[in-house]
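> Fold the following.
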Amino acid sequence: MSWLWAIIVGLILGALARAILPGKQDIPIWLTLIFGVLGSLLGNAVAGWMGVGDTDGIDWIRHLLQLAGAVLIVAIGAPLWASIRRGSRSHGR
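Predicted structure coming up:
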């Protein structure tokens, strides 16, 4: 069941990250999901290092760190994906 939650949360975080970032991120939905999951893992790691990974009640700081991680991963990954796609198109000619 935890994998199902990781997929759901990853998709939500990836979509939110794409909405927050300016411009168009031309990445497929599956990559949005992967970037969201990676951002969630990054946010969880940072929250653990800060000592706020598990608190009483709702872990707002951890959730914000997960979103920040997703924004960071999408901001780095979307241009990389675009350059990879452009590179593969030019080699096919």
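> all contacts plus neighbour counts: C-alpha atoms, from now on.
Noted.
> what's the neighbour count on residue 76?
Residues lying near residue 76 (other Cα atoms under 10 Å) number 12.
> Alongside the first, I'd like the structure of this one:
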Amino acid sequence: MGILGWIVLGLIAGAIAKAVMPGRDPGGIIVTMLLGVVGAILGGFIGSALFGTGIGSFFDLSTWLLAILGSLIVLAIYHVVTSRGRRVHG
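Here you go, the predicted model:
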């Protein structure tokens, strides 16, 4: 899959992760979708490390599941990092 495929896959996986992730999203849809691109790459690394298979064909179900899983992980980390700065001490 080429770079354009990675970007499209990540954008869609980021949108799906945003729909699945509970709670208020500190970033907009653009930030979430960009995090989805990073998550798709992370999902490929996770898949190759744990299962011996990475992100392959654009139309493969395991590709989509890995990309969405990676996007959920990146989005969860983003939620934790951004929510720390918004707490009010007192």
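> After superposition, what's the TM-score here?
Once the chains are laid over each other, their TM-score by TM-score structural alignment, normalised by the length of structure 2 reads 0.71; 86 aligned residues with a Cα RMSD of 2.7 Å.
> can you give me the helices for structure 2?
Here structure 2 has its helices, by DSSP state H, at 3-20, 29-50, 61-85.
> so of those helices, which one's packed in deepest?
For those, the largest average neighbour count (mean count of other Cα atoms under 10 Å) is found in helix 29-50, namely a mean of 21.
> That helix: how far from the chain's middle?
4 Å (Cα atoms, centre = their mean, to the nearest Å).
> just the angle between it and helix 3-20, please?
Relative orientation of helix 29-50 of structure 2 and helix 3-20, computed by axes from the mean of the first three to the mean of the last three Cα atoms, to 10 degrees: 110 degrees.
> Name the residues that touch helix 29-50 of structure 2?
6-15, 17-18, 53-55, 63, 66-75 (Cα atoms under 8 Å, 6 or more residues apart in numbering).
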